[in-house]
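>>> Show me how the following folds:
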Amino acid sequence: MVADVDGEFTTFVEERGAALLRVAYALAGNQHAAEDLLQNALAKAYARWPRIRGDAEPYVKRILYHDQVSGWRRRARRSEVPVAQVPELAAAGDDGRETDLRLLLLEALRALPPRQRAVLTLRYLEDLSVEQTAALLGCRAGTVASQSSRALARLRRLVPGLDELTDRPGVTR
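Down below sits the predicted model:
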């Protein structure tokens, strides 16, 4: 029985690990934090594997979202330091406007409240519907819609050139 559990879990991680790491990266904002977040989520999933094996991916994603939101809340209570101006983001000699916008967008995403960042990740990275996002986060569809609207509005305020970046052919909003 233990060998079956180990084999099934290993197969799941091999097949879905890369996709789960992308979600973790979108939530965490950097590779190392994403790997830690995913490792912790997989450890929790392994402990419950016999009960979740048929529906494991949504379960692991829920762990990722909840753990990351909890982490944001803990850090926000301890270490949030407002600054008057965003530091210079472009590398020396880099005249790429698109690179600057992407870096500014990354900073703006990090500045969003945890719930808004989770909603944007689920809606636009995971391409989930409002209803699916609400079910995953344990809230109403109206909450998802309002959080999404507020998050996008705030991103547009924080990153004025964002509309220019997304108005290119082949880029959807």
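>>> okay, CA-based contacts and neighbour counts for the rest of this
Noted.
>>> now the helices for the protein?
2-28, 31-47, 49-52, 56-79, 97-111, 114-120, 130-137, 141-158, 162-166 (DSSP state H).
>>> Can you tell me which of those helices is packed in deepest?
Most buried of those, by mean neighbour count (mean count of other Cα atoms under 10 Å): helix 114-120, with a mean of 22.
>>> For T172, which of the helices of the chain is the nearest?
helix 162-166 (6.7 Å; Cα to Cα).
>>> Let's check: the centremost residue of the protein is which one?
Taking Cα atoms, centre = their mean, the centroid of the chain lies closest to L27, which sits 2.6 Å from it.
>>> ok, back up a step: and the helices of the chain: which comes nearest E88?
helix 97-111 (9.2 Å).
>>> Point out the other helices and strands that the closest one packs with.
helix 141-158, helix 162-166 (3 or more Cα pairs under 8 Å, 6 or more residues apart in numbering; DSSP states H and E).
>>> how about this one, so we can line them up?
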Amino acid sequence: MRDFDEFAAAATQPLLRLGWLLTGDADQAQDLAQNTLIRTYGAWHRVRHDDALSYARRIMVNLHTDWLRRRPWREQPRADLPDTGGGPGGRHGGHDGGHGAVEDRAALVAALQSLTRRERAAIVLRYYVDLSEQQTAQTLGVSVGTVKSVCSRALAKLRVSPALREERLFVRTAQGEPS
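As a prediction, this is how the structure comes out:
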């Protein structure tokens, strides 16, 4: 299964970043990415290889949803966030350059965690993974109209989020400044 090995090597970092944004925790993101690759491998004979990453994203969102349903029985959330240096994959970098990037990331994760599971998944897929409305709808298994309304509600919540308002992260991001 050389083609799956190549897919897994290329997809690991994007899946880790998506998992980190969904969970807000690097260790949980690794578990989620690993389980996603395991499930994708099990279905590899059914997967369209030109669309394998989309298939894996859908699995990840479903696994995350399942995990959230079981969460109260397994783990308790922490009130403090450790300084993780930017999450997996180094996309955000470990050095904040004196501009408060670590605080911005913590505020963003806190704001994302305040959204419902569906809102968080829609926002992450639509704006972080940069999927179109159609691709997001397909990944989530909903209509395009649902994606539009869910994203609209979620963005409205993020605009008034105390965590983002304090850090002014949402304003900077919306104006196109680096976060």
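>>> picking up where we left off before, will you turn the helices and strands packed on helix 97-111 of structure 1 into TSV that also has distance to T121 of structure 1?
Below are those laid out as TSV (distance: least, Cα to Cα, whole Å):
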stretch	distance to T121 of structure 1
helix 141-158	10
helix 162-166	17
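>>> Under the alignment, what does the residue nearest to the centre of structure 1 map to in structure 2?
Superposed on structure 2 with TM-score structural alignment, L27 of structure 1 falls opposite L22.
>>> what residues are up against that match?
A29, H64, L112, R120, A121, V124 (Cα atoms under 8 Å, 6 or more residues apart in numbering).
>>> Go through the residues you listed and name the one nearest H45 of structure 2.
H64 (23.3 Å).
>>> In structure 1, what residue corresponds to that closest one?
H64 of structure 2 maps onto Q68 in structure 1, by TM-score structural alignment.
>>> Likewise for Y127 of structure 2?
By TM-score structural alignment, Y127 of structure 2 lines up with Y124.
>>> what sits against that match?
Contacts of Y124 of structure 1 (Cα under 8 Å, 6+ apart): none.
>>> before we move on, back to that, for the contacts of L22 of structure 2, which pairs are in contact in structure 1 too?
Checked against structure 1 using both residues aligned by TM-score structural alignment, their matches' Cα atoms under 8 Å, these keep these contacts: A29, H64, R120, A121, V124.
>>> Now compare these and name the two farthest from each other.
Spanning the widest gap among the kept ones among the contacts of L22 of structure 2 are A29 and R120, at 14.7 Å by Cα to Cα.
>>> got the contact list for the match of H64 of structure 2?
Here Q68 of structure 1 is in contact with L27, A28, L37, P114 (Cα under 8 Å, 6+ apart).
>>> Go again with 7 Å.
Counting by Cα atoms under 7 Å, 6 or more residues apart in numbering, Q68 of structure 1 touches L27.
>>> Check the one 10 residues further on too.
With contact set as Cα under 7 Å, 6+ apart, R78 of structure 1 has no partners.
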